[in-house]
Structure formats: C-alpha cells, structure tokens
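Undergrad: Below is the sequence, then the predicted model.
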Amino acid sequence: MSVEQRVQRTSRRTDRGALQLSATLLLVGQLAYVLVTQFHAGGHANDHRAIFATYAGSGAWKGVHVGQFLAMVVVVAGLVVFHQALGLRAGGAAAAARVGAVLAVVALALYAVLQGVDGVGNQQVDAAWAHASATDRPARFASAEAVRWLEWGVRSYHDYALGLALVLLGIAATAVRATPVPTAVGWLMAGSGAAYLVQGWVVGAQGFSGTHTILILVAWALSLVWMIWLGVVLWRKPHLERID
C-alpha cells in the first residue's frame, strides 16, 4: 500500500475542519484570557492587607472575572472539539482522549466556582473589611482571609483538572496515525498541562506566590506556542498529513 493510499485510508480518523475550528477556539480563547487578565487589579497577592484594599476598590473587578470565565469557556470548547476531531475510537489513546475531554469540562465547572468565589465573594468580604469599624475589622479580616484560602483550594483543583486534560489530550494526539497535527504540538500541549499541574500544587501550598506567577507565565507561553503552531499548520498546509 502506497503512502497516499495509507493517508486516504486513515485520515478519516481526524476531521480537519473540526481541527481548524478547535485551533481557532483555543487561540482566540487563550489570547482573550491573557488580554482581559491585564485589567485585573494587581499587587503582591500574598500581602493580604494591601491586596484586599486594592480588590475592594477595583471598579473593573466583576467585569474582568466575567471576561476570564468567558475566555475559559472558549478554551474548553476548543479542547472538547479537539478531542472529537482526533477521531480516536478504541485503545489506550482513545481512552486518554475521552478522559481528557471530561477533565476539561470538569476544569470549566471548577473555574465557574473559582470565579464565583474570587469575582464575587472576594470583593464583597474585602469591601466589608475595608469599611468596617475598628471593632469589627479583625473579624472581617479573618472572614476575608477564609474566602481567600477557599480561592486557593478551588484554583488548585482547577489547575489539576486542566493540567491533566492537556496532558492526556496531548499524548493522545501523538498517537493518531494520520493527522495534520505535528507530534511536537502534542508534546508541547502535554508540557503546558504539566505546568498547570505544578501550578496546582504551588497555589495549594503557597498561595499566589512569586513562584506561582512564574508558572502562570510558563503555562501561557507554552500554550501560545502550540496553539499558534497548530493554527499555522492547519490553515497554511491543508493537505499535509503526518504518517507514523
């Protein structure tokens, strides 16, 4: 059987149109997430007294968090479409892809909880502390810290779910016999997932530390590299297939 015949026989396993849609959703969602996050109130996130005062006075707080949530919806939609486009039906790679898609949806559900805690709860308790009387301020501050620590926990498990989703989908992508997705893209996808897994551990142990910030930037950079690469391959080389 010639290489061309093998491509014709096996390329039905991947849906190029769906892969293009996936690449578009992923890149648009990631870029939107990075952009809207630039409007997030900043400061030393583990200096609670200073940062709570900043959050309490942020006029863009709720809008930024809604924007982040909508961007995450687009990213997760891209991951689910990516899973469908791979067309894996049986075997270990198919199972990994299915679990990865489920975990992506779980990550979105956890992110909705996270944005409820952070985008609504945090600012409410921070404002209550900032405007409390001297007598009430210690109790209000304790409440604000409790909500902050809850945010750490939800963020940690969101990162775990998203990280595992990316690792499993990336590994599954490398196992498809005929696909326009370069093998290196699959491994970079898995690498970005590993960065989210480490983020999950760090935020659970240290909160929003400097190390956590570095890991966020690493995950963003890796994600943008493989998303852009995937988009370029799919839109510029419509007839190229990888044969393993």
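TA: Yep, it's here. Residues are numbered from 1 along each chain as shown.

Undergrad: all contacts plus neighbour counts: C-alpha atoms, from now on.
TA: Noted.

Undergrad: in the chain, which helix has the most residues?
TA: Using DSSP state H, we find that the single longest helix of the chain is helix 137-174.

Undergrad: ok, then the element right after that helix?
TA: strand 178-179 (DSSP states H and E).

Undergrad: can you list contacts of that following strand?
TA: 7, 10-11, 13-14, 86, 241-244 (C-alpha atoms under 8 Å, 6 or more residues apart in numbering).

Undergrad: Show me how far it is from its chain's centre.
TA: Distance, stretch centre to chain centre, for strand 178-179: 25 Å (C-alpha atoms, centre = their mean, to the nearest Å).

Undergrad: Second structure follows, compare the two:
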Amino acid sequence: MKKYGTDHNPRPAASAESGRPSSARAPLRLAATLAFAGFALSVVAGLLHADTASANDHPATFTEYAGSSIWTAVHLGQFVGMALLIAGLLVLLMVLKGPDGTMTWTARFGAVAAVAALALYAALQAVDGVALKHAVDAWFAAPEPERAARFATAEGIRWLEWGMRSYQSFVLGAALILTGAVVVGARRISRLIGYLMALSGLAYLAQGWIIGAVGFSPANTIPTLSGIVLILVWSVWLLVSAWLGKDVPDRDRRRG
C-alpha cells in the first residue's frame, strides 16, 4: 500500500540547491573585490611615491623626501590599500574554511598572520610616512652646525623602517602562503590561484630577508617585482572567478 506523505519531491530541493550558489558566492565576491581594490590602491599610491634617487643613498633620498608635499598622503594611501588587501584575505579565509573543520587551523594561523601583518604595516607607515618625513624636513631646514645631528636622527629612523618592513614582509609572506594553502585545500576556486598566492608569499619572504640585511638595495628589485606581478595575476584571477565562475559541487571537491 502506498503511504501518502512519505515520498519526497526532489523539485524543491533542486530549486533550493540551484539558488544556493549565487548567495553563497557573495562573500567570495566581497573577498575578491577587497583584495583587488587594495592591490590597485597600493600600486597607485606607490606610483606617487618619491623614489627617483637611490633608496640607500640617504643624503639624496632625504633631500627628495623633504621636497615631497604629498608624502604623508601617499603613505596613508598605501596603508589603506594594505588594509583592504588584508581584509580580502580574512574574508577569503572565512569563506573557504570547511564547515567540517577542513583546513580550520591553517585558516586560523593565516588569519593571525594577516592581522599581524596589518598591525606591523600600520606601525611601519607611521614611522615612514610621519616620523621620517618630520626628521628629513628638520634636517633639510637646519642650520649647518645642526645638520649632522639632524641627519643622524633621520638615518636612525630609516634603519628602524628597514627593520619594521623586513618583519612585516616576513609576516605578510606567511599570511599569503597559508591563505594559498587554504585555497588549494578548499577546491572551491582554481587551485592555481592558491599556488600563485603562495609564490607571492615566498617573494615577500625574500624581500624581508634582503631588506633586513642590506636595506632598500637593487638586490631587492626582482623579489619586489615578482611579488607585484604575482599579486596582480592572482587578484585579477580571483576577481574574475568570484564574479563570473561557478562553485565546484561538494561531491567534486570531495572526489578531488
């Protein structure tokens, strides 16, 4: 005898399942938009940065910095850009962390590293964008008897900047590597995005080592450019994937 009320109609479930991806992708789209916007703002602010002189030639560099009228604004723009990029990483980690605990600890460590990287960057920009600017302005305007002492003060702040940027690069590199691992493990978006994130993290680790050892030397050119290009590629790819792509079904993720 047929028992009424025990059969399940698959249509509502299918309808609900078909409506899920669009709402589920909203946080992913937010993460991608924040990350790309942060990268773009950082690049624009960096293009306005006074850097025609060799960065390790302190007399020439300090003279150029003293003549910059937008120095503080440029560094504020760089900080906002980094804050948006870090916010994108944090949202991405929340989105991709598996509901069953998959990659939970990796995502947590990645989030801690990302927050620490932002805190270090805030301190770095306070030193570089505010303290160093005042120091070089005071050196440039000082009478000759005071110039040596003023220069020593500015150079000390510069060396502090080296140390802070070195460690910020280390921590940001770790955050990018951990986030890349979560992207690869989650399999919701292309794993190549995760690999590119990890590579950009390695570029930042290299930057941290070089800056800590020899400052802003030409030896840092390749790691710096590599990091910029890699972040450009994965942030654009993530943006396109989040807005135009489709979620990988759960069964395919488990199978992969």
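TA: Happy to help now that I have it. In this text the structure is predicted, and so the values were computed from the model without any measurement.

Undergrad: so what number do they get for TM-score?
TA: Remark: TM-score between the superposed chains equals 0.90 [TM-score structural alignment, normalised by the length of the first structure]; 233 aligned residues with a C-alpha RMSD of 2.0 Å.

Undergrad: where exactly do the helices run in the first structure?
TA: Using DSSP H, helices in the first structure cover 3-10, 16-37, 48-56, 61-86, 92-116, 123-130, 137-174, 183-206, 210-236.

Undergrad: Packing partners of the longest one?
TA: Counting contacts by 3 or more C-alpha pairs under 8 Å, 6 or more residues apart in numbering; DSSP states H and E, the secondary-structure elements packed against helix 137-174 of the first structure are helix 92-116, helix 123-130, helix 183-206.

Undergrad: and what of the third one?
TA: In this structure, helix 48-56 of the first structure packs against helix 123-130, with contacts taken as 3+ C-alpha pairs under 8 Å, 6+ apart.

Undergrad: looking at the second structure, where would I find the counterpart of the helix it packs on?
TA: Mapped onto the second structure using TM-score structural alignment, helix 123-130 of the first structure covers residues 133-140.

Undergrad: Average separation of that stretch from the aligned part of the first structure, please.
TA: Its aligned residues in the first structure lie a mean 0.9 Å from stretch 133-140 of the second structure after superposition (mean C-alpha distance after the TM-score superposition for the first structure).

Undergrad: chain center to that stretch: distance?
TA: That offset, for stretch 133-140 of the second structure, works out to 30 Å (C-alpha atoms, centre = their mean).

Undergrad: CSV for the helices of the first structure, including mean neighbour count?
TA: Output for those, formatted as CSV (neighbours: other C-alpha atoms under 10 Å):
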stretch, mean neighbour count
helix 3-10, 12
helix 16-37, 20
helix 48-56, 18
helix 61-86, 22
helix 92-116, 21
helix 123-130, 21
helix 137-174, 22
helix 183-206, 22
helix 210-236, 17
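
Undergrad: what's the counterpart of residue 94 of the second structure in the first structure?
TA: Residue pairing (TM-score structural alignment): residue 94 of the second structure is matched to residue 84 of the first structure.

Undergrad: what do you get for residue 44 of the second structure?
TA: Checking TM-score structural alignment: residue 44 of the second structure goes with residue 35.

Undergrad: do the same with residue 242 of the second structure
TA: Using TM-score structural alignment, residue 242 of the second structure lines up with residue 234 in the first structure.

Undergrad: Contacts only, for that match.
TA: Contacts for residue 234 of the first structure (C-alpha under 8 Å, 6+ apart) come out as 16, 19-20, 180-181.

Undergrad: just the residues you listed now: which is nearest residue 155 of the first structure?
TA: Of all these, residue 155 of the first structure sits closest to residue 19, with 28.8 Å by C-alpha to C-alpha.

Undergrad: Mind telling me what that closest one corresponds to in the second structure?
TA: The equivalent of residue 19 of the first structure in the second structure is residue 28 (alignment by TM-score structural alignment).
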